[in-house]
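Novice: Structural data only, the sequence is not supplied:
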């Protein structure tokens, strides 16, 4: 992916990694279009960042995705990069029948069906551009599980394999697939995460991501150093230790 000269749509960019990424990409000479559910946040962000465009979109709602995607394409026919950022992460208790189903369904709808529907809405537009990119957003937890968030882990594993698969199908087209794999980053994705010593500072994460995109324009995965402990545990042969460390267990799982 080229670091500049793009027209980029980022649904899910009103806070956290999405917003920080939108601002960083704008500073590098890209036209940025953000999307989110809260109009007041969209208005504030565009006021603070003149020239940035915003659309109200609910990525858990297929009708909203279809309608807004058509509008974005009609009003910004140069759009050539799609970054489906919107995602939710919630703790679940799978030991109780009433402890997880509704939450799990919400996570799958937002984290899996949202990106799938967005890609479906934009795939013809992207293939009509001479140089286009889909940036999917998985997680280090796609490769090692955090025990309190089983459906989130599974949703990000699905995004990883989706990225691998559609990259194969899109070979020979103008569309590249780039997978962003964040570690834990200091955002409000989960309660207490913004203050976590384990989580990576947001500014440091974005700076490293920008450097990787710029220095590795042909990369298929964007992996900051902090995520490699999770990403390559199985390949290194220390997967059990990774899982134990992540969940603060001893090597036998206690």
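Specialist: Everything's here; your move. Note that the structure is a prediction, hence the values are computed from the model and not measured. Numbering: from 1, shown residues only.
Novice: When you work out contacts or count neighbours from here on, use the C-alpha atoms and nothing else.
Specialist: Fine.
Novice: Could you list the buried residues of stretch 76-91?
Specialist: 76, 78-87, 89-91 (16 or more other CA atoms under 10 Å).
Novice: actually stretch 198-207, not the one I typed
Specialist: 199-202, 205-206.
Novice: Which residues in stretch 19-36 does the neighbour count mark as buried?
Specialist: Buried, per 16+ other CA under 10 Å, within stretch 19-36: 19-26, 30-36.
Novice: which residues touch the helix or strand hosting residue 124?
Specialist: Taking DSSP states H and E as the definition, residue 124 sits inside helix 114-127. In this structure, residues lying in contact with helix 114-127 by CA atoms under 8 Å, 6 or more residues apart in numbering are 59-62, 65-66, 69-70, 73, 79-82, 84, 86, 132-134, 136, 173-175.
Novice: Can you list the residue ranges for helices in the stretch 1-150 of the chain?
Specialist: 16-27, 39-48, 62-75, 101-108, 114-127, 150-169 (DSSP state H, counting those that start in this stretch).
Novice: helices and strands around the last one, which ones?
Specialist: When you say that, I think you mean helix 150-169. If you count contacts as 3 or more CA pairs under 8 Å, 6 or more residues apart in numbering; DSSP states H and E, helix 150-169 packs onto helix 101-108, strand 132-137, strand 175-180.
Novice: swap the cut-off to 10 Å and go again
Specialist: helix 101-108, helix 114-127, strand 132-137, strand 175-180, strand 221-222 (3 or more CA pairs under 10 Å, 6 or more residues apart in numbering; DSSP states H and E).
Novice: also this one, for the comparison:
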């Protein structure tokens, strides 16, 4: 991915990782659109930055994705980078019958949302120079957290989908995965101050260093996530699962 001169769409840009990635890319010399459900939060992201724009989008709503895709291409025809970052994480007890509303919402937002938005924009992206799709997954794509089983499953599915997308779009659109470790954001209540989680600024610094390489790697990873990312390959899967099940 080229470092500047892009027009980048970041979903989930009203807080956390999405907000800080959007600001960094903007400050490097890119035009950035942040999308999300809450316009007030998006406008906090864009405040004081001339080429950072807010557009409302509910990635859990198929009809809204279709509406948004038409609007964003019409208002930003130079769009060449899609960042599927929006997501929700709900803790759940999967040991007995329950209300599956949280599980359904997680699948709609974290899995079907990126698939639908990619589907809506991929034809446009294929017409643009230096086009890229960046999917934000998680270390939990590789070793699940049992109390967030559906979240972990959606991230594993998006990792797999990203591999397939990269193979099918080779030579047309660059496909990149960001797999964060546990980061201090408000993805779950109290997470922004949770001890042992990676500070958000440190995560963004290390992630942007990955994008600064002469050739962007297929997976942009921080050191903190390698314990999970490489657990199976290094024969440590059971030990890693013992760790995640304690959270």
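Specialist: That came through, no problem. The structure displayed is predicted, hence computed values, not measured ones.
Novice: Excluding residues flanking it in the chain, which one is nearest residue 91 of the second structure?
Specialist: residue 148 (4.7 Å; CA to CA, 6 or more residues apart in numbering).
Novice: same question but for residue 150 of the second structure, I mixed them up
Specialist: Counting by CA to CA, 6+ apart, the residue nearest residue 150 of the second structure is residue 103, at 5.9 Å.
Novice: do the same with residue 181 of the second structure
Specialist: residue 225 (4.6 Å).
Novice: Is that neighbour in a helix, a strand, or coil?
Specialist: helix (DSSP: H, G, I helix; E, B strand; the rest coil).
Novice: rewinding a little: could you save the helices and strands packed on helix 150-169 of the first structure as CSV and add columns showing mean neighbour count and distance to residue 44 of the first structure?
Specialist: Compiled in CSV, these are given as follows (neighbours: other CA atoms under 10 Å; distance: least, CA to CA, whole Å):
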stretch, mean neighbour count, distance to residue 44 of the first structure
helix 101-108, 17, 27
helix 114-127, 19, 24
strand 132-137, 23, 25
strand 175-180, 24, 26
strand 221-222, 20, 29
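Novice: Adding distance to residue 158 of the first structure as columns, could you present these in CSV?
Specialist: Formatted as CSV, these follow (distance: least, CA to CA, whole Å):
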stretch, distance to residue 158 of the first structure
helix 101-108, 10
helix 114-127, 11
strand 132-137, 11
strand 175-180, 12
strand 221-222, 15
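Novice: Indicate which one of these is closest to residue 43 of the first structure.
Specialist: Closest to residue 43 of the first structure of those is helix 114-127 (CA to CA; 22.5 Å).
Novice: Report the inter-axis angle for the closest one versus helix 62-75.
Specialist: 20 degrees (axes from the mean of the first three to the mean of the last three CA atoms, to 10 degrees).
Novice: roughly how far apart are residue 190 of the second structure and residue 89 of the second structure?
Specialist: According to CA to CA, to the nearest Å, residue 190 of the second structure and residue 89 of the second structure sit 13 Å apart.
Novice: residue contacts, the counterpart of residue 214 of the first structure in the second structure?
Specialist: Per TM-score structural alignment, the equivalent position to residue 214 of the first structure in the second structure is residue 212. Applying CA atoms under 10 Å, 6 or more residues apart in numbering, we find residue 212 of the second structure in contact with 1-3, 206.
Novice: Of those residues, which pair is most distant in space?
Specialist: So, these by CA to CA: farthest apart are 2 and 206, at 17.1 Å.
Novice: if we can go back for a sec, and the residue nearest to residue 91 of the second structure, what is it in contact with?
Specialist: Counted by CA under 10 Å, 6+ apart, residue 148 of the second structure has contacts 89-94, 103, 140, 244-245, 247.
Novice: what's the closest of the residues you listed to residue 14 of the second structure?
Specialist: Distances from residue 14 of the second structure to these, taken by CA to CA, are shortest for residue 89, at 15.9 Å.
Novice: pretty sure the closest one is in contact with residue 102, am I right?
Specialist: Yes - assessed by CA atoms under 10 Å, residue 89 of the second structure is found in contact with residue 102 at 9.0 Å.
Novice: From residue 53 of the second structure, how far off is the closest residue to residue 6 of the second structure other than its chain neighbours?
Specialist: Closest residue to residue 6 of the second structure apart from its sequence neighbours, by CA to CA, 6+ apart: residue 30 at 5.1 Å. Distance from residue 30 of the second structure to residue 53 of the second structure, counting by CA to CA: 11 Å.
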